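Novice: Sequence isn't available, so here's the structure alone:
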């Protein structure tokens, strides 16, 4: 993990950060000097991430939140984070999402659609609505949403996941227009396949995608986390509404 971005004294909330990409983003933010709040459903896993951050010299706290109940989770996280930080956070990373395995459209149930949108779209929508107005009133802030290259192209079996991430991309653009004039920058990172433990569950299903990636490999968690850090930091000071692909060139070709 390497970074030249200094965010000493800044505060950040990273949703869905007790494992995988979210935990990597939280660690990267903390290594850059940010006091980070980690959120997730399981306290033991959250405490483990907090301990790793603190053992590396960073500052971190955990807030338990189940975004399957997005309204309650958004309210709890916004309230608890504001109390921990003594004010609204400087940075919000909307990472929490439901990973939907490739499934034919006809086999997707109404409950599965509702559940996926609740976590991946409604949750970041409501949490942003809780925090962004106070950021705007203060005059500065950065929001980074985690989208996906699945929102940029059509793929059989990925209709539901792609639809949730396309919504995240559109929210990014709309929020950039809504909050940018008040000093709050809103951008998104659109990862391709990432080498996480959960990605292993897809098995050979990911091979056709990798075969089309110019870099011929998955991205690492650190590579995606560094992109988030860049968009949250001062080097991206005039970037608004961007969708930054971290995909080895897949979206380009």
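Specialist: Perfect, thanks for sending it. Keep in mind it's a predicted model, so treat the numbers as computed, not measured.
Novice: CA atoms for contacts and neighbours, from now on please.
Specialist: Fine.
Novice: Can you tell me the SS state at residue 61?
Specialist: Here residue 61 is strand, with the state taken from DSSP: H, G, I helix; E, B strand; the rest coil.
Novice: ok now do residue 152, which residues does it touch?
Specialist: Residues near residue 152 by Cα atoms under 8 Å, 6 or more residues apart in numbering: 166, 251.
Novice: how close does it sit to residue 206?
Specialist: Using Cα to Cα, to the nearest Å, residue 152 is found at 17 Å from residue 206.
Novice: same for whichever helix or strand residue 174 is part of, what does it pack against?
Specialist: Residue 174 belongs to helix 159-179 when assigned by DSSP states H and E. In terms of contacts (3 or more Cα pairs under 8 Å, 6 or more residues apart in numbering; DSSP states H and E), helix 159-179 is packed against helix 110-117, helix 123-138, strand 141-146, strand 184-191.
Novice: Ok, which of the ones you listed comes nearest residue 32?
Specialist: Nearest of the helices and strands packed on helix 159-179 to residue 32, taken as Cα to Cα: strand 141-146 at 15.1 Å.
Novice: Helix or strand: which one has residue 26?
Specialist: Assigned by DSSP H and E, residue 26 belongs to helix 20-31.
Novice: so what does the next helix or strand after that helix touch, helix or strand wise?
Specialist: Past helix 20-31, further along toward the C-terminus, the next helix or strand under DSSP H and E is strand 35-40. For strand 35-40, the elements it packs on are strand 11-14, helix 20-31, helix 43-55, strand 59-64, judged by 3+ Cα pairs under 8 Å, 6+ apart.
Novice: Can you pull out the residues in contact with the shortest one?
Specialist: So that's strand 11-14. Strand 11-14 has contacts (Cα under 8 Å, 6+ apart) with 22, 25-26, 29, 34-39, 81, 85, 89-95.
Novice: Okay, one more to line up with it:
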């Protein structure tokens, strides 16, 4: 299952995992876009189902997990991969940030992944296999003005990645994260505009990533080729962390 997979990095990840042979549960708030992603996967010969989900709290996370498990269980399958991608962006100075904004960002970006893992990882552990990939951000490791709230929530996800790797690893469940830099998604382009290229120019490679660049790394962490990798946070940011 890929959360927030109706656009951007999530959409690219769902398409990539389907192309690699996975049966994908696509989830998101927009049913129309969700059906489009599913149809694109099916037209390419893959298998996918859509589950509408407005992820805001523990209950919505548990409900989505139950639906995804039921879909995965059809024909004797199981939910072996969870990609925590759904997120709420927030930018601006700390002073003046409304409590409702704080709560919405932390609910979707931190609480929901926590309870999705709480609902799904035990089943993976019981089967002795599974891969969880959390989507973080460059702002979790680099102090970027105006992104204190967003970065803090994603930094917490990176800590959870390490904790979950230690907790579920002995049962065969791997937990990793990716840390994307500037990526050409609808949300990033709308929120950052020309600043997207300016941020990318600060890295050695100097260009804005496509969602498929991040999806390729997620697919690696979800697949058997990374069977000896857990607790890692892989930078997908053009080398921004080295300068």
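Specialist: Cool, the structure landed. Since the structure is predicted, the reported quantities are computational estimates derived from the model, not experimental observations.
Novice: do you know which of the helices and strands packed on helix 159-179 of the first structure lies nearest residue 167 of the first structure?
Specialist: Of all those, it is helix 110-117 that lies closest to residue 167 of the first structure, at 9.1 Å by Cα to Cα.
Novice: Residue range in the second structure corresponding to the closest one, please.
Specialist: Helix 110-117 of the first structure lines up with residues 99-106 of the second structure when matched by TM-score structural alignment.
Novice: corresponding residue for residue 15 of the first structure in the second structure?
Specialist: Aligning on TM-score structural alignment places residue 15 of the first structure opposite residue 3 in the second structure.
Novice: Pull the contacting residues for that match.
Specialist: By Cα under 8 Å, 6+ apart, the contact list for residue 3 of the second structure reads 10, 26-28, 83-86.
Novice: Could you work out the most separated pair of those residues?
Specialist: So, those by Cα to Cα: farthest apart are 28 and 83, at 12.6 Å.
Novice: more neighbours, the two?
Specialist: Neighbour totals were compared for residue 28 of the second structure and residue 83, and residue 83 leads with 28 against 23 (other Cα atoms under 10 Å).
Novice: Wasn't that one part of a helix?
Specialist: No. With three-state DSSP as the criterion, residue 83 of the second structure is strand rather than part of a helix.
Novice: any idea how far the counterpart of it in the first structure is from residue 131 of the first structure?
Specialist: Applying TM-score structural alignment, one finds that residue 83 of the second structure aligns to residue 93 in the first structure. To residue 131 of the first structure, residue 93 of the first structure is 11 Å away according to Cα to Cα.
Novice: next one: residue 12 of the first structure
Specialist: As for residue 12 of the first structure, its distance to residue 131 of the first structure is 11 Å (criterion: Cα to Cα).
Novice: Which residues are in contact with each of these two?
Specialist: Common neighbours of residue 12 of the first structure and residue 131 (criterion: Cα under 8 Å, 6+ apart): residue 89.
Novice: number of nearby residues for the aligned partner of residue 199 of the first structure in the second structure?
Specialist: In the second structure, the residue matched to residue 199 of the first structure (TM-score structural alignment) is residue 188. The local packing of residue 188 of the second structure (other Cα under 10 Å) involves 15 other residues.
Novice: In this structure residue 188 of the second structure contacts residue 196, no?
Specialist: Yes. Taking contacts as Cα atoms under 8 Å, residue 188 of the second structure lies within contact range of residue 196: 7.3 Å.
Novice: overlap in contacts of these two?
Specialist: Counting by Cα under 8 Å, 6+ apart, the residues touching both residue 188 of the second structure and residue 196 are residue 182.
Novice: how near is the residue nearest in space to the middle of the second structure to residue 172 of the second structure?
Specialist: For the second structure, residue 85 is the residue whose C-alpha lies nearest the centre (Cα atoms, centre = their mean; 2.0 Å). Relative to residue 172 of the second structure, residue 85 of the second structure is positioned 22 Å away (Cα to Cα).
Novice: Also residue 72 of the second structure?
Specialist: From residue 72 of the second structure over to residue 172 of the second structure (counting by Cα to Cα), the distance is 19 Å.
Novice: for residue 207 of the second structure, same thing?
Specialist: Taking Cα to Cα, one finds residue 207 of the second structure at 37 Å from residue 172 of the second structure.
Novice: Likewise for residue 56 of the second structure?
Specialist: 29 Å.
Novice: on that earlier part again, wouldn't the residue nearest to the centre of the second structure be in contact with residue 11 here?
Specialist: No. Taking contacts as Cα under 8 Å, residue 85 of the second structure lies outside contact range of residue 11: 9.7 Å.
Novice: Next, show the common contact partners of these two.
Specialist: 4-5.
Novice: circling back: so can I have JSON lines of the helices and strands packed on helix 159-179 of the first structure showing distance to residue 46 of the first structure and mean neighbour count?
Specialist: Listed next are those as JSON lines, based on distance: least, Cα to Cα, whole Å; neighbours: other Cα atoms under 10 Å:
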{"stretch": "helix 110-117", "distance to residue 46 of the first structure": "22", "mean neighbour count": "14"}
{"stretch": "helix 123-138", "distance to residue 46 of the first structure": "19", "mean neighbour count": "20"}
{"stretch": "strand 141-146", "distance to residue 46 of the first structure": "20", "mean neighbour count": "27"}
{"stretch": "strand 184-191", "distance to residue 46 of the first structure": "23", "mean neighbour count": "28"}
